[in-house]
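*Asks:* sequence unknown, structure follows:
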């Protein structure tokens, strides 16, 4: 039934809404905003929060590797061949969060809410090409009151290590309930999950506190 309703909605949408086709590309006239195809807009939106090497290389690689690793790290037999939300609550919610929030929503935001200059526009706002948003981006160690290049680098490294320290801490706390998982599977699964939530944390820091980097070093900025 859901598939039928969705098919009807997509059919009606395709009939009533014209495809946003434009004239052939003109190298002398760059559109503003210049957007990637819709299926890459999630990655383009991530460039607001991360450097290109992180948003365009590291994160997509982790997504692909994580999806490939699911059959090997998920040893829970419950749910094989039948649907059971009650027995697979964490797995299903994690997947839905990663897919709907960290992919679908970023695509929607990049498509409908990003206008000229890649500024954020609400649906009822007109896309003003002259809009200027004054932002003062700071690094997290600087925001916490630390000054000095190497001091800020050390504080950023501590923050990053503290974030990932939740992996062994959780294992030690819940060791008995994780016996069947195995330490290798647990490490891979936890690393992917903590990294995913770290992406959310970094996005929230950028949105609400204008934090540009957590860790700043001569060769690595996160």
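*Replies:* Alright, I've got the coordinates. Being a predicted model, the structure only gives us computed values, none of them experimental. Numbers count the residues shown, from 1 in each chain.

*Asks:* drop to CA atoms for contacts and neighbour counts, all remaining ones
*Replies:* Noted.

*Asks:* can you pull out the strands in the protein?
*Replies:* Ranges of strands within the chain: none, based on DSSP state E.

*Asks:* residue with max distance from the center of it?
*Replies:* The centre of the chain is farthest from one residue, residue 28, which by CA atoms, centre = their mean lies 33.1 Å away.

*Asks:* Quick check: it vs residue 35, distance?
*Replies:* Residue 28 is 16 Å from residue 35, where distance means CA to CA, to the nearest Å.

*Asks:* again, but for residue 52
*Replies:* Distance, residue 52 to residue 35, by CA to CA: 15 Å.

*Asks:* next one: residue 220
*Replies:* Distance, residue 220 to residue 35, using CA to CA: 27 Å.

*Asks:* ok, these two, which is more surrounded?
*Replies:* Using other CA atoms under 10 Å as the criterion, residue 220 and residue 35 rank with residue 35 on top: 16 against 9.

*Asks:* In addition, the following structure is provided for comparison:
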């Protein structure tokens, strides 16, 4: 901490340099974590299983845990969306965060009161992704059937109800109405939020947010109402 003179009076400067104050602490923390992981890996064996048998397929066949979120998303969406579009949107959204959110509050310190919207949206998306991973890891049994934690995995389970698609006009109307109202209503209710971001950043921010919310709604439609596709065409299914 330094004391500076500003217009004849002393002003305390509570800023410190990143090097060595912060970098040294981060380096020490990385060393301790690395040493801890080495000791942990020495005590606990990796969960390796038997050699694979080409003549016997595993049921259920699961990806590594960090890919199970995508594998679980394949239950609710076509591969082109769950495997390509959804991860691309997530990566694009993370890249755009510094350009969409120019709120200077919270830089250098943690605050929820001054960044409720940004923190809430990020935490929601973060938790939602780990919920998908948990479902794929612990709640999906043989034939990728859903089992509650207290249920035993078995091949003898009730046949799930048949799925159906929404009528095409209804699906298109719901999709257009969802994005239209999602873009217009917040701009009318929170005008300061709209003017602060501007048209381009507002549309990008709300588009990403609505896509995330729409993904959750689509999953609810599948689980609660057995709806397979909101929009079903010979070329694209959503």
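*Replies:* Thanks, I have the structure now. Because the structure is predicted, anything quoted here is derived from the model rather than measured.

*Asks:* TM-score for this pair?
*Replies:* Here the superposed chains carry a TM-score of 0.84, computed using TM-score structural alignment, normalised by the length of structure 1; 204 aligned residues with a CA RMSD of 2.3 Å.

*Asks:* By how much does the lengthiest helix in structure 2 deviate from structure 1 on average?
*Replies:* Secondary structure of structure 2 read by DSSP state H shows that its longest helix is helix 191-225. For helix 191-225 of structure 2, the mean deviation from structure 1 after alignment is 0.9 Å (mean CA distance after the TM-score superposition for structure 1).

*Asks:* Show me which residues of that helix are buried.
*Replies:* 194, 197, 201-210, 212, 215, 218-219, 221-222 (16 or more other CA atoms under 10 Å).

*Asks:* just stretch 171-189 of structure 2 next, same as before
*Replies:* Applying a neighbour-count criterion of 16+ other CA under 10 Å, one finds 171, 183, 187 buried in stretch 171-189 of structure 2.

*Asks:* Out of those, flag the one nearest to residue 96 of structure 2.
*Replies:* Nearest to residue 96 of structure 2 among the buried residues of stretch 171-189 of structure 2, counting by CA to CA, is residue 183 at 18.3 Å.

*Asks:* got the contact list for the closest one?
*Replies:* When contacts are counted by CA atoms under 8 Å, 6 or more residues apart in numbering, residue 183 of structure 2 touches 203, 206, 207.

*Asks:* From residue 94 of structure 1, how far off is the residue mapped onto the last one from structure 1?
*Replies:* To tie it back to what came earlier, the one meant is residue 207 of structure 2. Superposed on structure 1 with TM-score structural alignment, residue 207 of structure 2 falls opposite residue 191. Distance check for residue 191 of structure 1 against residue 94 of structure 1: by CA to CA, it reads 13 Å.

*Asks:* all helices of structure 2, in order?
*Replies:* Going by DSSP H, structure 2 shows helices at 23-43, 68-73, 79, 86-100, 116-138, 168-189, 191-225.

*Asks:* Dump these into a markdown table; add distance to residue 109 of structure 2 as well.
*Replies:* Converted to a markdown table, those look like this (distance: least, CA to CA, whole Å):
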| stretch | distance to residue 109 of structure 2 |
| --- | --- |
| helix 23-43 | 16 |
| helix 68-73 | 31 |
| helix 79 | 40 |
| helix 86-100 | 16 |
| helix 116-138 | 13 |
| helix 168-189 | 28 |
| helix 191-225 | 22 |
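
*Asks:* Select, out of the ones you listed, the one closest to residue 160 of structure 2.
*Replies:* Comparing the helices of structure 2 by CA to CA, helix 191-225 comes nearest, at 10.7 Å.

*Asks:* Just give me how far that closest one sits from the chain centre.
*Replies:* Taking the mean of its C-alpha atoms, helix 191-225 of structure 2 sits 13 Å from the chain's own mean (CA atoms, centre = their mean, to the nearest Å).

*Asks:* Against which helices or strands is that helix packed?
*Replies:* helix 86-100, helix 168-189 (3 or more CA pairs under 8 Å, 6 or more residues apart in numbering; DSSP states H and E).

*Asks:* redo that, cut-off 10 Å
*Replies:* Under the contact definition 3 or more CA pairs under 10 Å, 6 or more residues apart in numbering; DSSP states H and E, helix 191-225 of structure 2 sits against helix 86-100, helix 116-138, helix 168-189.

*Asks:* okay, the first one sits on what stretch of structure 1?
*Replies:* Alignment of helix 86-100 of structure 2 against structure 1: residues 59-73, by TM-score structural alignment.

*Asks:* compared with structure 2, how much does the matching stretch deviate?
*Replies:* Compared with structure 2 after fitting, stretch 59-73 of structure 1 deviates on average by 0.3 Å (mean CA distance after the TM-score superposition for structure 1).

*Asks:* what's the offset of that stretch from the middle of its chain?
*Replies:* So, by CA atoms, centre = their mean, the centroid of stretch 59-73 of structure 1 is 15 Å from its chain's centroid.

*Asks:* picking up where we left off before, of all the helices of structure 2, which lies closest to residue 150 of structure 2?
*Replies:* helix 116-138 (10.7 Å).

*Asks:* on that earlier part again, between the helices and strands packed on helix 191-225 of structure 2, which gets nearest to residue 29 of structure 2?
*Replies:* helix 116-138 (24.1 Å).

*Asks:* What is the burial count for the aligned partner of residue 116 of structure 1 in structure 2?
*Replies:* Matched to structure 2 by TM-score structural alignment, residue 116 of structure 1 sits across from residue 142. Each residue near residue 142 of structure 2 was counted by other CA under 10 Å, and the total is 16.
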